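[1] Need coordinates for the following:
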Amino acid sequence: MQSSTLALPLSEPCAANSAVSQRLPSPLLLKQQMPLSPALAAQVEAHRQAVRAILDGKDKRLLLIVGPCSLHDPRSAREYAQRLARLAAEVSDKMLLVMRAYVEKPRTTVGWKGLAYDPHLDGSDDMHGGIALSRGLMLAMLECGLPVATELLQPMAAGYFDDLLSWAAIGARTTESQIHREMVSGLGLPVGFKNGTDGGVGIACDAIRSAAHSHRHFGMDVQGYPAIVETLGNADTHLVLRGGNKGPNYDPQSIALARQGLAKAGVAARIMVDCSHANSGKDPLRQPAVFNDVLEQRLQGDTSLVGMMLESHLFDGCQALGAQPLKYGVSITDGCLGWDSTERLLREAAERL
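    Next up, the predicted model:
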C-alpha cells in the first residue's frame, strides 16, 4: 500500500514551469526497507575510524579511493567490487582501498546525471528505482568487506546513502556552496573538498573551516519533512587537489602552495590528489604517471599527502551512452584506467611503500 501511495501523481503544481509527478520514499523508509545490518554498521564505523586515523597521521597507510567514474551497470559494478576486495585484503598493511561508488554525476549543461537519477539509461528518470538500486549496490559492496565512497551532489539524496559511506567527496563545482558546507557539517564521516575549477585552494579552505562549525539550516529530516537542522560540525575534512583550468596541481610546487594556503587558513595539512580530471589532462591512461609522481613525493617525506583517487573500471577508456550495445565494464562518463593496469599499479605501489 505504501508503494502505490508513493507513486500517486500530485495535482498541485510546484511552480509555473514544474510539477511534482511522483513522491519518493523518505530516507527513513528506504533504510527500513533496505536495512544496514548491525554487523555491517560496525564495519562501516570501523572503516570511518580507519580513514580518520589516516587523516590524523595515526595510521601511516595510504588512503586510496578507487573505482569507476560512475556506476551504470550493476553486474560490472559487483564484479569490480569483488576484484577490489581481494586486492584490498592483500595490500591492507600498506593501503586502505575504498570503493568509489558514484551514483550522482554533475553536469556542466545537460546529460546523464547518474544511476540514482536514471538507472535505465534511457531518460526515463526513474529516481524511485534509482535510489533503491544505488543503495542495494552499496550494500553489496559492504558485504564484500569494502569501505564505500561517493560524491554527495544533491543534499536531498544524501540521506538515502549516508549510513553506508566511509568517505565522501564534495565536487569542485559545489565546494563553494553554502548548502553543501552545511550538509557536511552534519555528516558523521570524513569528507574531501575539491579545489575550485580554477585550481586554487582558497574555496576549499573556506569550505573546510565552514564545515568544522556547527550550523542551523533549512533541511529535511529522516522522515522527509522540511526541518530546521542543527549540526555539530565535522572536523574530519580535507583538501582534494584535482587540477584546474590552468592545468595540473599535483607537482611538488603546487603541493607546497596548497600547504601554504591551508596553513594560512589555519587548516590541517591533509591533502589527497585526484589523479584524474585536469591532473591527467582528462587522459585516463596518464593516471599512473600522476599516481607515481605523488607516491614518490610521499616516499620522499611529504606527510601532508594522505591519499589519492583513481578512476578505474574493468576496461580502459569510455563509451558514449547512446552506443548499442554498450560494452561491458567500460565507463559511460569519464574515461577510466582498466583493471589490469590498476591492479599492477597498486601492487607495485604497495611494494614501494
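
[2] CA only for contacts and neighbour counts going forward, please
    Fine.

[3] Past the helix or strand where residue 310 lies, which element shows up next along the chain?
    For residue 310, the host element (DSSP states H and E) is strand 305-311. As assigned by DSSP H and E, the chain's next helix or strand after strand 305-311 is helix 339-352.

[4] That following helix versus strand 305-311: what angle between them?
    Angle of helix 339-352 versus strand 305-311, following axes from the mean of the first three to the mean of the last three CA atoms, to 10 degrees, is 170 degrees.

[5] now for helix 339-352, which elements pack on it?
    helix 287-299 (3 or more CA pairs under 8 Å, 6 or more residues apart in numbering; DSSP states H and E).

[6] one more to line up against the first:
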Amino acid sequence: MTTLARPDSPSRAAGPALPPASQAEYRPMPSPAELLRSLPQSARAAQSVHAGRAAVKQVIAGKDPRWLVVVGPCSIHDPRAGLDYAARLAELADELGDTLLIAMRAYFEKPRTSVGWKGLINDPYLDDSCCVDEGMHIARRFLLCAAELGLPLAGEALDPLSPLYLADLYSWTAIGARTTESQTHRELASALDSVVGFKNSTDGTLEAALNAIVSASSPHAFLGLDHAGRVAAVNSRGNPHCHLVLRGGGGRPNYDSVSVALAEHAMKKRDIPPVIMVDCAHGNSWKNHALQPVALADAVSQIAHGNRSIRGLMLESFLEAGNQPIPADLSQLRYGCSITDPCVDWDTTARVLREARAKLRPLLGN
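    Coordinates of the predicted model:
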C-alpha cells in the first residue's frame, strides 16, 4: 500500500536560466506519458475505472435508478490513512450498492482564497518543500491502489495540466466554485471522458455554473499539452455528461426544496437537463461537519417525496471527525483527521448512508 516514502523521480535541478526579471524557477517534471508508463493501470484497475465511468454516466443520465454518492476526505494528505478509508468504503459500497453508487473523493489539489496548503500534489511532505513531481507520483500511485479495490474515484480538476497525469483513473470530476467561471476549465471539461459536476459560485449564484455546463457540452479548440509534454492544439468533442452541483454560498445553503426548485427552473429555461448533486459540505453546512447529515437527510427526504432532479449527493468524510492544523512536528498529526475542511467521522458516515439507503430503497421497487 502507498506510503509517504519519496518515490524515484527525475533530477530536480533547475531548468534553463530565465531572464533576470523573471520571478519563477522552473524544475523538470516527467511527461504524462512517462508517469503513465512507470505507473500503468493493472487489469483490475482498468476494469474498475471502465465500470465506474459507465455506472456514473448511467446514474446521472437517469438510466440507472440508483443515486450517486461522492464521499471521502476533503483532501488526501496521508495516503496510508486514505487507503484505510478506501478499504472501509469499498465494503460499504458493496453493502449499499443496490441503491447507492458510491464513489470515493480522492482530491489532491486544494483551491485557496489567499494562501495555505495547496494539496498533496503541490506539497506532499507538508513541509513547504513543494516536490510537485513526487506529489504527482504519490497521487497516481494512490489512485491505482484505490481503483484496485473496485471503487469509482472522484476528483477535482484544478490545475489544467494535472488531468494529463491522473484523469484516466477518475469516474467523476468536479469543477470547483472558484473555477467554474474559468474558460480554461470549461474547455478542459469538454475534453474529459468522466462525468463533470460544476459547482455554483461562492456567492451562491447559479449563472456561472449553468453557462459552464452549456460551454463544456460543446466542442472547443484550445492550446494544451499532449501526453508527451509537447504544446498541442486540442480539439475537444464536448462533454455530454455535465451537471450542476449545489454547494451553498453567499452566507446561506441551497439544498432546501425551494432552492432546488429554483435551480430546476433555471436549468429548464436554458434547456439543460435538470440533473443536480447536493454537496452537503461547504456552504451547505457552513463548513460545520456536524451539519452535513442535516443537509443529507433533507435531500434524501426531497427524493422520497418525489424529487427526480437530485441524482447525486456529496459528503466530506474521513476516519476521524473535524479537522486539524498542520503541526510543526508532523509526528503529532492525528491519524485519519483532515488538515483542510472538517469532515464527518467514519461511524457517522456509515450510519447516515445506511439510513439514506433504507429510505431510498423502496423507491426502486424490485
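
[7] Specify, as a residue range, where the strand holding residue 310 of the first structure falls in the second structure.
    Aligned using TM-score structural alignment, strand 305-311 of the first structure spans residues 310-316 in the second structure.

[8] Any buried residues in that stretch, and which?
    310-316 (16 or more other CA atoms under 10 Å).

[9] hang on, the earlier thing: contacting residues around the strand holding residue 310 of the first structure?
    Here strand 305-311 of the first structure makes contact (CA atoms under 8 Å, 6 or more residues apart in numbering) with 54-55, 62-69, 270-276, 284, 287, 291, 294, 298, 335-337.

[10] Stretch 211-224 of the second structure now?
    By CA under 8 Å, 6+ apart, the residues outside stretch 211-224 of the second structure that reach it are 180-181, 186-190, 198, 231-244, 272.

[11] can you name the residues of the first structure that it overlays?
    Mapped onto the first structure using TM-score structural alignment, stretch 211-224 of the second structure spans residues 206-219.

[12] Just give me the closest of the buried residues of stretch 310-316 of the second structure to residue 131 of the second structure.
    Nearest to residue 131 of the second structure among those is residue 316, at 26.3 Å by CA to CA.

[13] Now do the strands in the first structure.
    Secondary structure of the first structure (DSSP state E): strands located at 13-15, 18-19, 62-67, 95-100, 148-151, 167-170, 191-194, 215-220, 226-231, 237-241, 271-274, 305-311.

[14] Please name whichever of the ones you listed is nearest to residue 159 of the first structure.
    That would be strand 215-220 among those, by CA to CA, at 8.8 Å.

[15] orientation of the closest one relative to strand 226-231 in degrees?
    On the basis of the same axes, to 10 degrees, strand 215-220 of the first structure is oriented at 140 degrees to strand 226-231.

[16] mean deviation (superposed) between strand 215-220 of the first structure and the second structure, please.
    Its matched residues in the second structure lie on average 0.6 Å from strand 215-220 of the first structure after superposition (mean CA distance after the TM-score superposition for the first structure).

[17] mean per-residue distance, the strand holding residue 310 of the first structure to the second structure?
    In the superposition against the second structure, strand 305-311 of the first structure averages 0.4 Å from its aligned positions (mean CA distance after the TM-score superposition for the first structure).

[18] Run the chain-centre distance for that strand.
    What separates the centre of strand 305-311 of the first structure from the centre of its chain is 12 Å, taken as CA atoms, centre = their mean, to the nearest Å.

[19] check contacts around the most centrally placed residue in the first structure.
    Nearest to the geometric centre of the first structure sits residue 150, at 2.6 Å (CA atoms, centre = their mean). When contacts are counted by CA under 8 Å, 6+ apart, residue 150 of the first structure touches 100-103, 165, 167-169.

[20] Could you save the residues you listed as JSON lines and add columns showing distance to residue 40 of the first structure?
    What follows is the contacts of residue 150 of the first structure, written out as JSON lines (distance: CA to CA, whole Å):
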{"residue": "100", "distance to residue 40 of the first structure": "18"}
{"residue": "101", "distance to residue 40 of the first structure": "17"}
{"residue": "102", "distance to residue 40 of the first structure": "20"}
{"residue": "103", "distance to residue 40 of the first structure": "20"}
{"residue": "165", "distance to residue 40 of the first structure": "11"}
{"residue": "167", "distance to residue 40 of the first structure": "15"}
{"residue": "168", "distance to residue 40 of the first structure": "18"}
{"residue": "169", "distance to residue 40 of the first structure": "22"}
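
[21] among those, which two are most distant?
    Within the contacts of residue 150 of the first structure, two members stand farthest from each other by CA to CA: 103 and 167, at 14.2 Å.

[22] quick one on the thing from earlier: what is the end-to-end distance of the match of stretch 211-224 of the second structure?
    With CA to CA, to the nearest Å as the measure, stretch 206-219 of the first structure spans 21 Å from end to end.

[23] Could you do stretch 36-47 of the second structure as well?
    Stretch 36-47 of the second structure: ends 17 Å apart by CA to CA.

[24] do stretch 68-77 of the second structure as well
    Separation of the first and last residues of stretch 68-77 of the second structure by CA to CA is 25 Å.

[25] circling back to that earlier point, dump the buried residues of stretch 310-316 of the second structure to JSON lines, plus distance to residue 350 of the second structure.
    Below are those laid out as JSON lines (distance: CA to CA, whole Å):
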{"residue": "310", "distance to residue 350 of the second structure": "21"}
{"residue": "311", "distance to residue 350 of the second structure": "20"}
{"residue": "312", "distance to residue 350 of the second structure": "17"}
{"residue": "313", "distance to residue 350 of the second structure": "14"}
{"residue": "314", "distance to residue 350 of the second structure": "14"}
{"residue": "315", "distance to residue 350 of the second structure": "11"}
{"residue": "316", "distance to residue 350 of the second structure": "12"}
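
[26] Let me know the closest of these to residue 125 of the second structure.
    Nearest to residue 125 of the second structure among these is residue 316, at 22.4 Å by CA to CA.

[27] Need the strands of the first structure in CSV (columns: distance to residue 255 of the first structure).
    Shown next, in CSV, are these (distance: least, CA to CA, whole Å):
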stretch, distance to residue 255 of the first structure
strand 13-15, 47
strand 18-19, 45
strand 62-67, 17
strand 95-100, 21
strand 148-151, 23
strand 167-170, 19
strand 191-194, 14
strand 215-220, 31
strand 226-231, 32
strand 237-241, 9
strand 271-274, 8
strand 305-311, 9
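
[28] where along the stretch 1-150 of the first structure do the helices fall?
    Using DSSP state H, counting those that start in this stretch, the helices of the stretch 1-150 of the first structure run over 2-6, 27-33, 38-55, 74-90, 127-143.
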